[in-house]
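Undergrad: Below are the sequence and a predicted model for it; my questions follow.
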Amino acid sequence: MRVGITGHRGLGADVERRVREMLVEAVSAYDAAELVGVSCIADGPDAWFAEAVVEHGGRLEVVIPAAGYRDALPERHHVTYDVLLGQASEVHETGMGESTSEAHMAGSEILVGLSDVLLAVWDGKPARGFGGTADVVAYAERSGTPVRVLWPECATR
């Protein structure tokens, strides 16, 4: 089972805790021997999901939206990014150089294409910018990839 992830970054501590629990629960429902997690490993849900997949014993595949993607992520996340990238069994790239919204969406489209199901840490609201979580969910739905939304009750961004 190939499971992709998309989700909001910059969540508060309480929402983060609850989302992490939801991701661990979702990942634990899959047979570790058959689980392939697909992630862009950005800070937030992408990385939390990837960590849960690896801890569960599944394989991790990483999609890199652009050559400059890592450097565009918060510096505090670089060590986690590097560790997760090092644990990837396969890495997919868009071939784009600059880490732009267009590159992020291109990476998400590859991710959706590789996934049997997409987990979306999504509050159900429109994207704040092109390539946001809502855009990825809409793309998955148009592509026929099932989407499972994970969002804590009464949580806000």
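TA: Looks like it came in fine.
Undergrad: switch to C-alpha atoms for all contacts and neighbour counts from now on
TA: Will do.
Undergrad: what's the helix ranked longest in the chain packed up against?
TA: Across the chain, the helix with the greatest residue count (assigned by DSSP state H) is helix 13-28. Using 3 or more C-alpha pairs under 8 Å, 6 or more residues apart in numbering; DSSP states H and E as the contact criterion, the elements in contact with helix 13-28 are helix 45-56.
Undergrad: Looking only at the helix it packs on, what residues are buried by neighbour count?
TA: Residues of helix 45-56 classed as buried under the neighbour-count rule (16 or more other C-alpha atoms under 10 Å) are 45-54, 56.
Undergrad: putting a second one here so we can go through both:
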Amino acid sequence: MTGTSSNVPGLVFTVAVTGHREIGGGLEDAARKERETQLRGTIARVLARSVETLDTLQPASPLDAPRGRQLRFLSALAQGADQLAAEAALDLPGWQCEALLPFAPDAYRQTFLIGDSALDTASQDRFDSLLPRMHLTFAIDDWRWSQPVAEGYGSNSGKTAMEERHWRARRYATVGDMLVRRADLIVALWRGTPPGGLGGTADVVSQARRSGVPIVWINPDAPEDVHSITPDPRTAHLPILEVARRVTNEAPGESTPGGSGMDR
């Protein structure tokens, strides 16, 4: 946190991540790990350049110049994009990292078991490693499904399984809503694919655009492919929009329009 006047509330800059759970799918293990390293590097550069831009813009604002500053990073810690981004933020100085979980941690980690592959087990191990490192954890702990999760979305059949899938989707949607409401900037690891259902990344991006939250769009299959997505101009927070543009080196008018859809 930077220095602050005791009479002026501090400035809080919050970045949230959304993105695909599958990163580097189809790649050999070594290539997948290299892709993850590249993506962590890109995310770290986005966060670092955000701070550099704030260092430039804040002193120029009579309102914000005397204020201290706090940097916050939000992640749901799902496998894939959420975990990669959390790792990148935790390795940078000055960022307070928070986990927003749709279920209690023990139940949530079960949802990572898409089959019995080592990769899925690794996602659980990663989650277990990241959670204690987060500065704050908020979990929506008001529901448990009736049986342990298997094959990704539960081992129940019939009506119960459908109800549980729907309830999980609603919980993901709730967390997505929380991310957008708190974020000044969204980092989205997105292939540009259409929605995969309620509560996925598509909902987060679409809601962010409607709510005026700028988005830095990183292609997870091409880590150096970074763009800004301009939100609805009627709701956009112009100073933060400038942060997104400077982070991606895009001039006004060059922002990628972006679709409303992406799968989780």
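TA: Right, received. Where do you want to start? Since the model is a prediction, treat every value here as computed from it, not as a measurement.
Undergrad: Can you tell me which of the buried residues of helix 45-56 of structure 1 lies closest to E98 of structure 1?
TA: D46 (19.8 Å; C-alpha to C-alpha).
Undergrad: what residue of structure 2 matches up with that closest one?
TA: When structure 2 is aligned by TM-score structural alignment, the residue opposite D46 of structure 1 is D82.
Undergrad: so who does its match touch?
TA: D82 of structure 2 sits next to 17-19, 21, 75-76 when contact means C-alpha atoms under 8 Å, 6 or more residues apart in numbering.
Undergrad: If I align to structure 1, which of these are still contacts?
TA: By both residues aligned by TM-score structural alignment, their matches' C-alpha atoms under 8 Å, the contacts of D82 of structure 2 still in contact after alignment to structure 1 are 17-19, 75-76.
Undergrad: In CSV, list these along with distance to V216 of structure 2 and neighbour count.
TA: Shown next, in CSV, are the kept ones among the contacts of D82 of structure 2 (distance: C-alpha to C-alpha, whole Å; neighbours: other C-alpha atoms under 10 Å):
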residue, distance to V216 of structure 2, neighbour count
V17, 10, 29
T18, 10, 31
G19, 11, 29
S75, 15, 26
A76, 17, 24
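Undergrad: Among these, which one lies nearest to A48 of structure 2?
TA: Using C-alpha to C-alpha, the kept ones among the contacts of D82 of structure 2 come closest to A48 of structure 2 at V17, 14.9 Å.
Undergrad: helix/strand/coil for the closest one?
TA: Recorded secondary structure, V17 of structure 2: strand (DSSP: H, G, I helix; E, B strand; the rest coil).
Undergrad: Quick check: closest non-adjacent residue to it.
TA: Spatial nearest neighbour of V17 of structure 2, excluding adjacent residues (C-alpha to C-alpha, 6 or more residues apart in numbering): V187 at 4.8 Å.
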